[in-house]
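> only geometry, no sequence info:
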């Protein structure tokens, strides 16, 4: 219940002190120069307390944005080991830009301005950032706010929700030609990282993503069936991938040379209970092979392209890559044309063999 006390100061001026007492909650007080303002505050505050909104708003006045980001990095990111490195970089950008501000001061307009500054800026290597990269930065911040709202009660609103995603390209299909492939494999074989060559061969042979390979455990490798069971995938659904030929030989060799107690197929050189980080070795191999505009994920496109050019259907490619929709595999359709023509030609030659022979008699 709210009580408004009228007060008179030494100079004869008046003020109105509001005191709100509600069972189970601490007493709230505020002072105003006008009684109408005092009544308005009392009504809004009582309503906010009943609905559980008031004390969250109070916290947002006290907490700095930097504290919020630090807590998320410390408590939440360790639970997301695969994305921890990238999201730490992304969240530290937001902290550098807005860490000095109180939570309540970080509005949609402020986030929008800081986002555009990121888009217009350059990376440490002097390159621009793509729309897709900017969207990843926004997604990291948005999830942090979701935790702050739902679990910590540090915020009432997510300022990212009202900012539209930037349009992204439909994706590219950069794949290695035969010469580039040989140069890259030679460079990987000569790498100081003893796992890099096997990892790249597996990516080319299976179309698996980098994290699906480097986080692979020996329990997921089934030599008798010649398959890998990928349990921790991007779409959170397990899938079975055949492992054949040269990739299988390399994996068998790796199994024979493993150290006792190793869970991961490609463990870190520093901590055996963590997977290897190949980024530095990968970039070095690309430079030595003189291959430009190529990412590790493009090995997945390369594998899919080779499958298409060797007669695999879009359905078969999608099953192997773990695509959820046909649209995701459609980018390889033009590479399946030759095989499709052969199928149609074989069908026509079978069904219309007599007609074809008859027509051929009159061919000039």
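Okay, I see it. Please read all numbers here as calculations on a predicted model, not as lab measurements.
> when you work out contacts or count neighbours from here on, use the C-alpha atoms and nothing else.
Will do.
> show me where the stretch 1-150 of the chain has its strands.
2-8, 14-20, 28-32 (DSSP state E, counting those that start in this stretch).
> just how off-centre is stretch 139-148 within its chain?
The chain centroid and the centroid of stretch 139-148 are separated by 13 Å under CA atoms, centre = their mean, to the nearest Å.
> swap that for stretch 102-121, please
Worked out by CA atoms, centre = their mean, stretch 102-121 lies 21 Å from the chain centre.
> would you mind finding the most buried of the strands of the stretch 1-150 of the chain?
strand 14-20 (a mean of 18; mean count of other CA atoms under 10 Å).
> ok so, going back, rebuild the strands of the stretch 1-150 of the chain as JSON lines, extending it with distance to residue 106.
Shown next, in JSON lines, are the strands of the stretch 1-150 of the chain (distance: least, CA to CA, whole Å):
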{"stretch": "strand 2-8", "distance to residue 106": "31"}
{"stretch": "strand 14-20", "distance to residue 106": "28"}
{"stretch": "strand 28-32", "distance to residue 106": "24"}
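> what's the closest non-adjacent residue to residue 59?
Leaving aside its sequence neighbours, residue 59 sits nearest to residue 154 (CA to CA, 6 or more residues apart in numbering; 5.7 Å).
> one more to weigh against that first structure:
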């Protein structure tokens, strides 16, 4: 007869699993072992960890991967997909590491590797900010069965700054004409709308007809993008960055773009193949940027956010006041209301209309640093 196995071990497929009551708590997990002897050793270690924690207050070893998994499962933040991507990058460096041993020293190989691969310091800093958040939760929020925090104190993480961030590149009128001409029609319309409203990229991609609000008194319409997340049957609108509802005022050009899109789709103002475009910064955008002879050396931003900067620069050149520009650029003002009188709306509409004819009537000089190389 074969020897008896330790109680609490159950074989499922090729792997032994634990299902056992230990000091009043049920322990259910895979041992990751197909060999009974090794599975029993694993179970003995787990039982001893629980005993040490219960009797002496010794917390069990938890890996950073366990903490990262808990964070992703419990967090509801809007940028969770981005956080998951960065944690995937970090996993091969610190995934198996005891979370109490994660600090600047153990993170240094990751930082150096990313720098060697040409990753911007801003991207690495954002990755480390996610690590910092997980370590803070481990020390201040998360508790185990014995009411012990996962770690005692979160370490101080210094976010890198190699002074390598790309600068915004507001377009001149000639650059805009050259660039937009090389875009496919659907992207051209989105870009033309964005450069005339200052709406951020996801706002343009998500722009829905049920966000449109008619203003009969002024014979026009506006859009109001929800500040907080909203669930739709085809996805979750993540909300605005500052959590405030945003008013999108249309000048003559933006209004003509919107009117030209009516009837194409029942949900979205800018549909692509009957669906919502995930992002404007596509291969088509990148090819048009390159073929328009716009800077590609890494010193300048090449993405759609440049159109927001272009919009802001043109408003300033047209003499639009700072307070009005803040509203039109959707910056936090402390005034979360979207209730505007007709006179206030007319002031905003007049402001955005002031940039419609600048390309042919007013010379706008944008000072830019010379391209390197």
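Sure thing, it's come through. In this text, all values refer to a predicted model and were calculated from it rather than measured experimentally.
> care to give me the TM-score?
The TM-score (TM-score structural alignment, normalised by the length of the first structure) is 0.60; 260 aligned residues with a CA RMSD of 3.5 Å.
> residue ranges of the helices in the stretch 51-200 of the first structure, please?
Along the stretch 51-200 of the first structure, the stretches classed as helices by DSSP state H, counting those that start in this stretch are 54-62, 65-75, 84-98, 108-120, 131-147, 178-189, 196-206.
> average distance between the third one and the second structure?
In other words, helix 84-98 of the first structure. Taken over the aligned residues, the distance from helix 84-98 of the first structure to the second structure averages 2.0 Å (mean CA distance after the TM-score superposition for the first structure).
> helices and strands around that helix, which ones?
helix 65-75, helix 131-147 (3 or more CA pairs under 8 Å, 6 or more residues apart in numbering; DSSP states H and E).
> which residues touch that helix?
With contact meaning CA atoms under 8 Å, 6 or more residues apart in numbering, helix 84-98 of the first structure is reached by 65, 66, 69, 73, 77, 78, 106, 114, 137, 140, 141.
> from those, pick the one nearest residue 285 of the first structure.
Nearest to residue 285 of the first structure, judged by CA to CA, of those is residue 137 at 28.0 Å.
> grab the nearest non-local neighbour of the closest one.
residue 90 (5.4 Å).
> need the counterpart of that neighbour in the second structure.
Matched to the second structure by TM-score structural alignment, residue 90 of the first structure sits across from residue 86.
> next: residue 215 of the first structure.
Matched to the second structure by TM-score structural alignment, residue 215 of the first structure sits across from residue 206.
> so that match touches residue 239, yeah?
No. With contacts defined as CA atoms under 8 Å, residue 206 of the second structure does not count as touching residue 239, sitting 10.3 Å away.
> which residues of the stretch 201-350 of the first structure fall in strands?
With strands called from DSSP E, counting those that start in this stretch, the stretch 201-350 of the first structure shows them at 221-222, 227-230, 239-242.
> mean neighbour count for the ones you listed - can I get that in a markdown table?
A markdown table is the format used below for these (neighbours: other CA atoms under 10 Å):
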| stretch | mean neighbour count |
| --- | --- |
| strand 221-222 | 16 |
| strand 227-230 | 19 |
| strand 239-242 | 16 |
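> out of these, flag the one nearest residue 133 of the first structure.
Per CA to CA, nearest to residue 133 of the first structure of the strands of the stretch 201-350 of the first structure: strand 227-230, 26.1 Å.
> can you list contacts of that closest one?
For strand 227-230 of the first structure, contacts defined as CA under 8 Å, 6+ apart pick out 212, 216, 220, 221, 222, 238, 239, 240, 241, 242, 243.
> so that strand corresponds to what in the second structure?
Using TM-score structural alignment, strand 227-230 of the first structure pairs with 222-225 in the second structure.
> quick one: that stretch to the first structure mean distance?
Mean for stretch 222-225 of the second structure is 1.6 Å (mean CA distance after the TM-score superposition for the first structure).
> so stretch 29-45 of the second structure corresponds to what in the first structure?
Under TM-score structural alignment, there's no match for stretch 29-45 of the second structure.
> got the end-to-end distance for that stretch?
Start and end residues of stretch 29-45 of the second structure are separated by 13 Å (CA to CA, to the nearest Å).
> same question for stretch 323-342 of the second structure.
Using CA to CA, the end-to-end distance of stretch 323-342 of the second structure comes out at 18 Å.
> ok, now stretch 168-184 of the first structure?
End-to-end span of stretch 168-184 of the first structure (CA to CA): 29 Å.
> cool, stretch 348-358 of the first structure as well?
Start-to-end span of stretch 348-358 of the first structure (CA to CA) is 14 Å.
> for stretch 216-235 of the first structure, same thing?
End to end - CA to CA - stretch 216-235 of the first structure spans 16 Å.
> report the buried residues of that stretch.
By 16 or more other CA atoms under 10 Å, the buried positions in stretch 216-235 of the first structure come out as 216, 217, 220, 221, 227, 228, 229, 230, 231.
> longest strand in the second structure, please.
Longest strand of the second structure, by residue count under DSSP state E: strand 15-22.
> which residues belonging to it are considered buried?
For strand 15-22 of the second structure, burial by neighbour count (16+ other CA under 10 Å) applies to 15, 16, 17, 18, 19, 20.
> name the helices or strands packed onto that strand?
Counting contacts by 3+ CA pairs under 8 Å, 6+ apart, strand 15-22 of the second structure is packed against strand 9-12, strand 25-30, helix 36-56.
> please redo it, this time with the cut-off set to 6 Å
Judged by 3 or more CA pairs under 6 Å, 6 or more residues apart in numbering; DSSP states H and E, the packing partners of strand 15-22 of the second structure are strand 9-12, strand 25-30.
> between these, which gets nearest to residue 320 of the second structure?
Of all those, strand 25-30 comes closest under CA to CA, at 63.1 Å.
> and the residue mapped onto residue 100 of the first structure from the second structure, how close does it get to residue 106 of the second structure?
Alignment note: residue 100 of the first structure maps to residue 96 in the second structure; criterion TM-score structural alignment. Relative to residue 106 of the second structure, residue 96 of the second structure is positioned 12 Å away (CA to CA).
> got it, and residue 270 of the second structure?
46 Å.
> neighbour count winner among these two?
A direct count of neighbours by other CA atoms under 10 Å for residue 270 of the second structure and residue 106 places residue 270 higher, at 27 against 13.
> distance of the more buried one relative to residue 306 of the second structure?
Relative to residue 306 of the second structure, residue 270 of the second structure is positioned 19 Å away (CA to CA).
> circling back: quick check: which of the helices of the stretch 51-200 of the first structure is nearest to residue 159 of the first structure?
When the helices of the stretch 51-200 of the first structure are compared by CA to CA, helix 108-120 sits nearest residue 159 of the first structure, at 4.4 Å.
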